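Student: Provide a 3D model corresponding to the input given below.
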Amino acid sequence: MELPYAEPYKIKMVEHIKRSTKEQRLKWIKEANYNLFNLSSDKVFIDLLTDSGTGAMSDQQWAEMMIGDESYAGSSSFKKLKKSVKKITGFKYFLPTHQGRAAENVLFSALVKEGDVVPGNSHFDTTKGHIEFRKATAVDCTIDEAFDTSIIHPFKGNVDLKKLKTVFESHPKEKIPFVIITITCNSAGGQPVSVQNIKEVSTLCKQYEIPLYFDAARFAENAYFIKKREIGYQDKTIKEIVKEVFSYGDGMTISAKKDGLVNMGGFIALNDKEVFKQATVFNIMFEGFITYGGMNGRDMGALAVGLNEATEFNYLESRVEQVAYLGQKLVDYCVPVQKPFGGHAIFLDANKFVPTIPREEYRAQALAIELYIVGGIRGVEIGTVLADRDPFTRKNRFPELELVRLAIPRRTYSYNHMDYVAAALKNVYDTRKEAKSGYVIVDEAPIMRHFTVKFEKL
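Tutor: I've put the predicted structure just below:
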């Protein structure tokens, strides 16, 4: 008899979570102005808002927390992290930051100017926000297959080379500070990018003398998909794949709260000494001294271990396959989701789930709210609300996909929790035809509105 799969870890500590009634949740979400970000965590049963900083650390990481060196300059914890970053990524220069958007803020302050164009594969919200805040433009060059949730394509995060070349041909080189590839591509459903595509983008960038950077928040999960799906990589280790991927770029930013397996942290890694020197100025201005950059010594120590653990196959298999388990349960229930399943989350296709709700009434947000009301499960809208308004016309931008992301924290929930989520979604799906109206925005910020936006129910 073949032995069943078992997670490569055991539980040492538990955290209690509170159940609630539907009546309580109806009251709470109204008090939160129908914004799931406004809910306090004790009012959430299963929290799938994000996988960023919400995972469980290992015993080895907690051990590093106990011996963290909190020296302001030149701490031993910084040296450990610097060594780990060099070993895993291969980049020469390194600046710690307190999280991913901080890394973007520092690097983009050095490189992005008004009127610039930054092409990439479905930039995530903070990436696009930092670009547009500087009065530049993010141009989405993702392949068309990414926008059809029913198509099975192994690398839906890939960059369309024709789209990218069109950007290169239609703008002066000095107006394109860099190309950014997000691995995995969160806004397209947590979809991976192949080594072949990265190589081709790198070649095109070199031809036009434009740097290539990575948004590497989920670089290890991307490497896992490469190992499982791309010809010629089955026998390579995750660490070998990661090193090769980064060898085609000039630098990276990362929210280490994802594939760094820590609750707080990020960094910039670079090969260009001049860019490093420019970024250093902004790192000191915005983050702190260059040997801590907004991070505690103990967090740097935990991240040094986390980068190593996240690039081990057994961990990644456990992590990605739990996400796939939830995805398959939903497919069995006929719930429309982005396929293939992403590495960190399952993405519900709101256009197919609740087409009865007009897009102008934020159907993906309405679906996310209903899931909370029915099951106490907090997801997040990845659709019109997140897409924000056009910075010039101030009209809503309607993306091709209206998604609800269910991001699975790392090493945190059991398969029983996944069964609960699937059952709650089946209940929502079975009553979908009753959904006729959504929500209207009554207050919003001028940029990255989804974090603090307020709604009223129609």
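
Student: going forward, measure contacts and count neighbours with C-alpha atoms only.
Tutor: Will do.

Student: ok, then the element right after the strand or helix carrying residue 304?
Tutor: Here residue 304 sits within helix 297-310, counting by DSSP states H and E. With elements assigned by DSSP H and E, the helix or strand that comes after helix 297-310 is helix 313-332.

Student: Show me which residues of the very next helix or strand once past that next one are buried.
Tutor: As assigned by DSSP H and E, the chain's next helix or strand after helix 313-332 is strand 345-349. Under the neighbour-count criterion of 16 or more other C-alpha atoms under 10 Å, strand 345-349 has 345, 346, 347, 348, 349 buried.

Student: one more, for comparison:
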Amino acid sequence: MVAYKSKVVEPISLPSRERRERALEAAGYNVFNLASEDVFVDLLTDSGTGAMSDAQWAALVRGDEAYAGSRSFDRLASAVRDVMGFEYVVPTHQGRGAENVLYGTLLSEGDVVPNNTHFDTTRAHVANQGAEPIDCPTPGAFDPSLEAPFKGDLSLEHAREVVDEVGADRVPVVIQTITNNSTAGQPVSVENTRRVRAFADEIDATFVIDACRFAENAAFVRQREPDFADDVAIDEIVREQLSHADAVVMSGKKDGLVNAGGFVATDDPDLFDRCKQRAILYEGFPTYGGMAGRDLAAMAVGLREAVDASYVEDRLESVQTLASLLEDVGVPIYRPVGGHAVYLDAGEALSHLSPSAFPGQALVCELYREGGVRGVELGSFAFPGTERPELVRLAVPRRTYHREHFEHVAETAEAVLESATTVAGLELASEPTMPEIRHFTAELEPRSTPSTSN
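Tutor: Predicted coordinates for the structure are as follows:
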């Protein structure tokens, strides 16, 4: 059941195929370089791209823009305490600002950091501190066809192998990302979080939860984890799961339901003070942290809305609708469907291409070329040097698109697959020096002939 109605609309139109061809070439076959006006249905990310509620817009108008001691900060801090259970909050301009603050505080050269699976900016921030990010996904996490309830879990067996190899003194931080974006938005069980907490205690490490999609994760827990039946409220599950962390890093642009902002939250006064000092250097005074007061106020409302059962259930249903439409026309997708996006299996869709031809990025470009649909590759192009499936993420902005848009996406993908064998693949034309973030700015060019897989 749809949990809201539209009060503001934006007209959109599908650019001509000729215009799309020119735009794609000018963008260096990297859809990050496309202008928004050249995109029809934009599924590049769900980060900061959703629609805010009328209550959030009202809060925006009432925002307190004081440099220090803002009332809007007080409202955000109160929401974080009530919804997530943490006493201390350090606001930042967005999630990667929070990563810079927290990981810049906790990590040093030579450290090793296990995570269920690092996302791109997390991996980059860990590496930027001279530390080594190590992915510890649960077995089967990278099998697109395996049906399992919590494929986002952290493998403690793998994490212990890491500690045995490098020594506990080199592992000061353990991270768990919920939901697990780099593993197709798969949820993490509360039981796994409890076990990771115990593991972190064993090795005297700080346990950090990347909580960007904490509400979506709680909804999956409510559906799938036996200890949390349907009569357990979403907010109760959230507080239980997050209570096991020493700190959380948060992008408010996801389950904060806003277009800008993030924060670090903790109950540790010493860690709070250290993060606060670093935030002053990189983000701003501790009661605004790189955000306008109106953005703080809107996020305070958004955090509370995110744990409303009608909202979060509708959120998961909208993503499932897109998945069902794609499957109905034969598009291979990662199963089970995650909370914020549908992940296409580009390795199967373009099975004639080898990983060196970047089949995921090739599929991204064909979706845009065919129907003006923008997605993002999360495979060999985005994560060089790692072993993972060739996936394309179609991230669904919150409260933005409707069934008709999803039908267009499915029709576009169906048309691309009908001529899949004619896709020749891509090769790098230029790339930045930091491989962890190359997919944001690298440029590519078409191969003259397909680089086929064996």
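
Student: Closest to residue 372 of the first structure out of the buried residues of strand 345-349 of the first structure?
Tutor: residue 348 (14.0 Å; C-alpha to C-alpha).

Student: quick one, what contacts the equivalent of that closest one over in the second structure?
Tutor: Matched by TM-score structural alignment, residue 348 of the first structure corresponds to residue 344 in the second structure. By C-alpha atoms under 8 Å, 6 or more residues apart in numbering, the residues touching residue 344 of the second structure are 331, 332, 333, 334, 391, 392, 393, 394.

Student: What lines up with the last one in the first structure?
Tutor: It stands for residue 394 of the second structure. Checking TM-score structural alignment: residue 394 of the second structure goes with residue 406.

Student: Next, that match: secondary structure please.
Tutor: strand (DSSP: H, G, I helix; E, B strand; the rest coil).

Student: Then the one 4 residues further on?
Tutor: For residue 410 of the first structure, the reduced secondary structure class is coil; criterion used: three-state DSSP.

Student: The one in the second structure that sits across from residue 44 of the first structure in the alignment - how many residues pack around it?
Tutor: Aligned counterpart of residue 44 of the first structure in the second structure: residue 39 (TM-score structural alignment). Residue 39 of the second structure has 21 neighbours, counted by other C-alpha atoms under 10 Å.

Student: against the second structure, where does the helix holding residue 304 of the first structure fall?
Tutor: If you align by TM-score structural alignment, helix 297-310 of the first structure falls on residues 293-306 of the second structure.

Student: Next, the mean deviation of the matching stretch compared to the first structure.
Tutor: Its aligned residues in the first structure lie a mean 0.3 Å from stretch 293-306 of the second structure after superposition (mean C-alpha distance after the TM-score superposition for the first structure).

Student: What are the contacting residues of that stretch?
Tutor: 52, 55-57, 59-66, 70, 72-73, 75-80, 83, 215, 252, 255-258, 260-261, 288, 311-312.

Student: Mind doing that once more with 6 Å?
Tutor: 56, 59-60, 63-65, 72-73, 75-76, 79, 255-258 (C-alpha atoms under 6 Å, 6 or more residues apart in numbering).

Student: Which one of those is nearest to residue 177 of the second structure?
Tutor: residue 255 (13.3 Å).

Student: tell me the SS of the closest one?
Tutor: Applying three-state DSSP: residue 255 of the second structure is coil.

Student: what residue of the first structure takes the place of it?
Tutor: That one, residue 255 of the second structure, aligns with residue 259 by TM-score structural alignment.

Student: what about its match, neighbour count?
Tutor: Residue 259 of the first structure: 28 neighbours (other C-alpha under 10 Å).

Student: Next, the contact list for it, please.
Tutor: Applying C-alpha under 6 Å, 6+ apart to residue 259 of the first structure gives the contacts 218, 310.

Student: Kindly report the same for residue 32 of the first structure.
Tutor: Taking C-alpha under 6 Å, 6+ apart as the criterion, residue 32 of the first structure is in contact with 38, 39.

Student: if I look at it, how far off is residue 42 of the first structure?
Tutor: 13 Å (C-alpha to C-alpha, to the nearest Å).

Student: How about residue 13 of the first structure?
Tutor: 19 Å.

Student: And residue 363 of the first structure, by the same measure?
Tutor: Taken as C-alpha to C-alpha, the span from residue 363 of the first structure to residue 42 of the first structure is 26 Å.

Student: More neighbours: which of these two?
Tutor: residue 363 (30 against 12).

Student: Now which residue in the second structure aligns to that one?
Tutor: Match for residue 363 of the first structure (TM-score structural alignment): residue 359.

Student: what's the closest non-adjacent residue to the residue most central in space within the second structure?
Tutor: Centroid-nearest residue in the second structure, with C-alpha atoms, centre = their mean: residue 181, separated by 4.7 Å. Of all residues not flanking residue 181 of the second structure in the chain, residue 119 sits nearest, at 6.6 Å (C-alpha to C-alpha, 6 or more residues apart in numbering).

Student: What is the burial count for the one you found?
Tutor: Neighbour tally, residue 119 of the second structure, other C-alpha under 10 Å: 20.

Student: That one corresponds to which position in the first structure?
Tutor: Per TM-score structural alignment, the equivalent position to residue 119 of the second structure in the first structure is residue 124.
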